[in-house]
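Novice: Got a predicted structure here, sequence first:
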Amino acid sequence: MKNLLKVGLFFLSIISIVNCSNNEDSIDLVDDRSFITDSTSDFFINYDGTVNITVTGVFTDSGIAGEVKRRGFVYGNTPNTIVSLDNTEPLLGNNPIYTTFENLEAGKTFYVRGFFEMNDDTFFYGNEIQVSTNVNATSTRSISMLIKSELFFSNSEGITPELEVTSIEKESPVAIGFEYSVNQDFSDSSIILDKDRLGNIYLTTYSEFVEGLASNTVYYFRPYAKYADGSKTNGGTSIASFTR
């Protein structure tokens, strides 16, 4: 009888351990997946007229994080777009996270939502937002530039001044270079562009070799940029003078 009682207690302890283990597993596998994409977005107009759209969001998947093999944003021209070969971007940063869809066609509406790809190849999708590339940056774009006080290069044929882009917002100019003149008010000025620049204008230094200047003459230089709509700017008040 005592042996039977011991056997019974043993099986009860085993069942109790199994139940506890199952309960712990069920807690670990709580499905708390959530992916909320913010309804507001930001844009940048590229030099070729295409548009970059940046979206942000927050996600939660702590309960089943080990079951997630990929997270990102998916976009498309129709609602409820699903993940395919070329319509996703990875998450950047920590919560809140963000990503940028680059070189989108202007004048279109795109649908965006966050997703998790699970280990079993299924997908979880968050809420969907609409973003438009029908944007105009005329009143919001800006660029700040300055002329460096020292020449990058100088010889008997000409000089190479440098300008630095220190900030740029909303839209890339299509051309960048220098405006120069022998007059401080830049009357009778000339324009020379950076011929090696390809693509967008970024926060970096640009230069160009300027020929045909008169000897022993002071020239005044200031930055020059031109947007796709023909608007021109000096990007600030930076002026430098160099003697040829």
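Specialist: Nice, I can see it. As the structure is a prediction and not an experimental result, all values here were calculated from the model. Residues are numbered from 1 along each chain as shown.
Novice: make it CA atoms for all contacts and neighbour counts henceforth
Specialist: Noted.
Novice: Report the buried residues of the longest strand seen in the chain.
Specialist: If you go by DSSP state E, the chain has its longest strand at strand 34-45. For strand 34-45, the neighbour count (16 or more other C-alpha atoms under 10 Å) marks Ser34, Phe35, Ile36, Thr37, Asp38, Ser41, Phe43, Phe44, Ile45 as buried.
Novice: Among the residues you listed, which one sits closest to Arg71?
Specialist: Arg71 lies nearest to Phe35 out of those, by C-alpha to C-alpha, at 9.8 Å.
Novice: need the contact list for the closest one.
Specialist: Gly57, Val58, Phe59, Thr60, Gly114, Phe115, Tyr125, Gly126, Asn127 (C-alpha atoms under 8 Å, 6 or more residues apart in numbering).
Novice: same thing but 7 Å
Specialist: Residues in contact with Phe35, defined by C-alpha atoms under 7 Å, 6 or more residues apart in numbering, are Val58, Phe59, Thr60, Gly114, Gly126, Asn127.
Novice: another structure for you, compare them:
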Amino acid sequence: MQPHQPYTPLPPAAPAPAKQTLGDWFYLRRTQVEALAGSMTIKSDFSKDLMEALGRKLRTMEGLISQDTPTATVVTQFQGWLDDYKDHGAWNHYVAEQAKLDKAEADRQEKATKDREISQAKQRASSAAITLTKTYGGGLLSDRGTGRVIAGLAVVNSPATYTGISGVDMHTHATNSVIDELLKGTHKAEEWPQASCAEVDALKSYLHAAPAPIVSIAQIPRGALVFHAQVWNIGGTKGGKYVTPHWQARGACANCTQWVEKIGALLA
């Protein structure tokens, strides 16, 4: 399948375009016009016959170029034909329809780029969390005897990563005014405080490291932060089967999902 070719206007007659350049231009326009004509039916909002006639005119122009007709002459002749309305509006209809295709393709490419950047950020967030778990290969327990959580935070389209550990006694930064503002609108949905989560710790590190001070929730870029969490599974006998203690991926808890959604962050 040929890559998408966006519409470009007719090259000017002066300076005279190169033969290959003009030949390629007419070839692309003809193939696009023929594809448009092929997609049209009796219910289309423009005449299929007129669009096919435009395709034939473009093919004629290609023939003139192959016969070594001066390119300036070909451009002038085709432009004059359009100016005399010999196309009966077919050219303008083609240009308008091609613009729709060009926009759709641009939107597709933009989405593909964004999806790729998000995927890469998810990988970096996961890698950051998993790398830190290796520092605590023998486990990391809370004072309640349950496994602690380690979170990785990555920024879309940036190499920077941050990590956090659950339990305020393990947090790198004691507090942050933006975190305080963020947690005000949440409720305690888990048995532990909202401020104690590993994701909160990682977010505090990100806020403190920001090159330009972030002093309000509104300044946190939406859709740009990605979290990944690992929890220490204490193992033991469960359902008659022994489970070896280990680190495992886990989703954000019910405390964190409240503010994660508020800032438009993503989860890996």
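Specialist: Perfect, thanks for sending it. As the structure is a computational prediction, the values presented were derived from the model and not from experiment.
Novice: Once they're superposed, tell me the TM-score.
Specialist: Once superposed, chain against chain, the TM-score is 0.24 (TM-score structural alignment, normalised by the length of the first structure); 97 aligned residues with a C-alpha RMSD of 5.6 Å.
Novice: if we can go back for a sec, which two in the buried residues of strand 34-45 of the first structure are spaced the farthest apart?
Specialist: The span of those, defined through C-alpha to C-alpha, is set by Ser34 and Ile45 at 31.3 Å.
Novice: now Ile53 of the first structure: how far from Glu89 of the first structure?
Specialist: 12 Å (C-alpha to C-alpha, to the nearest Å).
Novice: Just name whatever secondary elements the host helix or strand of Gly126 of the first structure is in contact with.
Specialist: Using DSSP states H and E, Gly126 of the first structure falls within strand 123-132. In terms of contacts (3 or more C-alpha pairs under 7 Å, 6 or more residues apart in numbering; DSSP states H and E), strand 123-132 of the first structure is packed against strand 34-45, strand 109-118.
Novice: Apply 10 Å and report the result again.
Specialist: Applying 3 or more C-alpha pairs under 10 Å, 6 or more residues apart in numbering; DSSP states H and E, one finds that strand 123-132 of the first structure contacts strand 34-45, strand 51-60, strand 68-76, strand 109-118.
Novice: The following helix or strand past the third one: which residues count as buried?
Specialist: Once strand 68-76 of the first structure ends, the next helix or strand along the chain (criterion: DSSP H and E) is strand 88-90. Of the residues in strand 88-90 of the first structure, those buried under the neighbour-count criterion (16+ other C-alpha under 10 Å) are Thr88, Glu89.
Novice: what about the helices in the second structure?
Specialist: Using DSSP state H, the helices of the second structure run over 19-39, 48-66, 71-83, 90-135, 177-184, 198-209, 256-262.
Novice: Quick check: which of these is buried the most?
Specialist: Mean neighbour count (mean count of other C-alpha atoms under 10 Å) peaks for helix 198-209 among the helices of the second structure, with a mean of 23.
Novice: packing partners for that one?
Specialist: Short answer (3+ C-alpha pairs under 10 Å, 6+ apart): helix 198-209 of the second structure packs on strand 149-155, strand 161-165, helix 177-184, strand 225-233, helix 256-262.
Novice: Now tabulate these in JSON lines and tack on distance to Leu64 of the second structure.
Specialist: Below are these laid out as JSON lines (distance: least, C-alpha to C-alpha, whole Å):
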{"stretch": "strand 149-155", "distance to Leu64 of the second structure": "55"}
{"stretch": "strand 161-165", "distance to Leu64 of the second structure": "60"}
{"stretch": "helix 177-184", "distance to Leu64 of the second structure": "69"}
{"stretch": "strand 225-233", "distance to Leu64 of the second structure": "57"}
{"stretch": "helix 256-262", "distance to Leu64 of the second structure": "61"}
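Novice: Of all the ones you listed, which one comes closest to Arg30 of the second structure?
Specialist: Once these are compared by C-alpha to C-alpha, strand 149-155 is nearest, at 44.9 Å.
Novice: so what does the closest one touch, helix or strand wise?
Specialist: helix 90-135, strand 161-165, helix 198-209, strand 225-233, strand 246-250, strand 266-267.
Novice: related to what we said a few turns ago, any quick PyMOL command for the buried ones out of the contacts of Phe35 of the first structure?
Specialist: Buried residues among the contacts of Phe35 of the first structure (16+ other C-alpha under 10 Å), as a PyMOL selection:
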select buried, resi 59+114+126
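Novice: need the contacts of Phe35 of the first structure in TSV with distance to Phe221 of the first structure, can you?
Specialist: Shown next, in TSV, are the contacts of Phe35 of the first structure (distance: C-alpha to C-alpha, whole Å):
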residue	distance to Phe221 of the first structure
Val58	48
Phe59	51
Thr60	54
Gly114	49
Gly126	53
Asn127	52
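Novice: and the two most separated of the contacts of Phe35 of the first structure?
Specialist: Largest pairwise distance in the contacts of Phe35 of the first structure, by C-alpha to C-alpha, is 13.2 Å, between Thr60 and Asn127.
Novice: residues shared between the contacts of the two?
Specialist: Ser34, Phe35, Ile36 (C-alpha atoms under 10 Å, 6 or more residues apart in numbering).
Novice: Including distance to Leu163 of the first structure, could those residues go into TSV?
Specialist: Supplementary listing: those in TSV, determined by distance: C-alpha to C-alpha, whole Å:
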residue	distance to Leu163 of the first structure
Ser34	47
Phe35	43
Ile36	42
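Novice: and the gap between Phe227 of the second structure and Thr135 of the second structure?
Specialist: From Phe227 of the second structure across to Thr135 of the second structure, the span is 19 Å (C-alpha to C-alpha).
Novice: cool, Gln123 of the second structure as well?
Specialist: Applying C-alpha to C-alpha to Gln123 of the second structure and Thr135 of the second structure gives a distance of 19 Å.
Novice: again, but for Glu261 of the second structure
Specialist: Counting by C-alpha to C-alpha, the gap from Glu261 of the second structure to Thr135 of the second structure is 30 Å.
Novice: swap in Lys238 of the second structure?
Specialist: In terms of C-alpha to C-alpha, Lys238 of the second structure sits 27 Å off from Thr135 of the second structure.
Novice: Cheers, nothing more for now.
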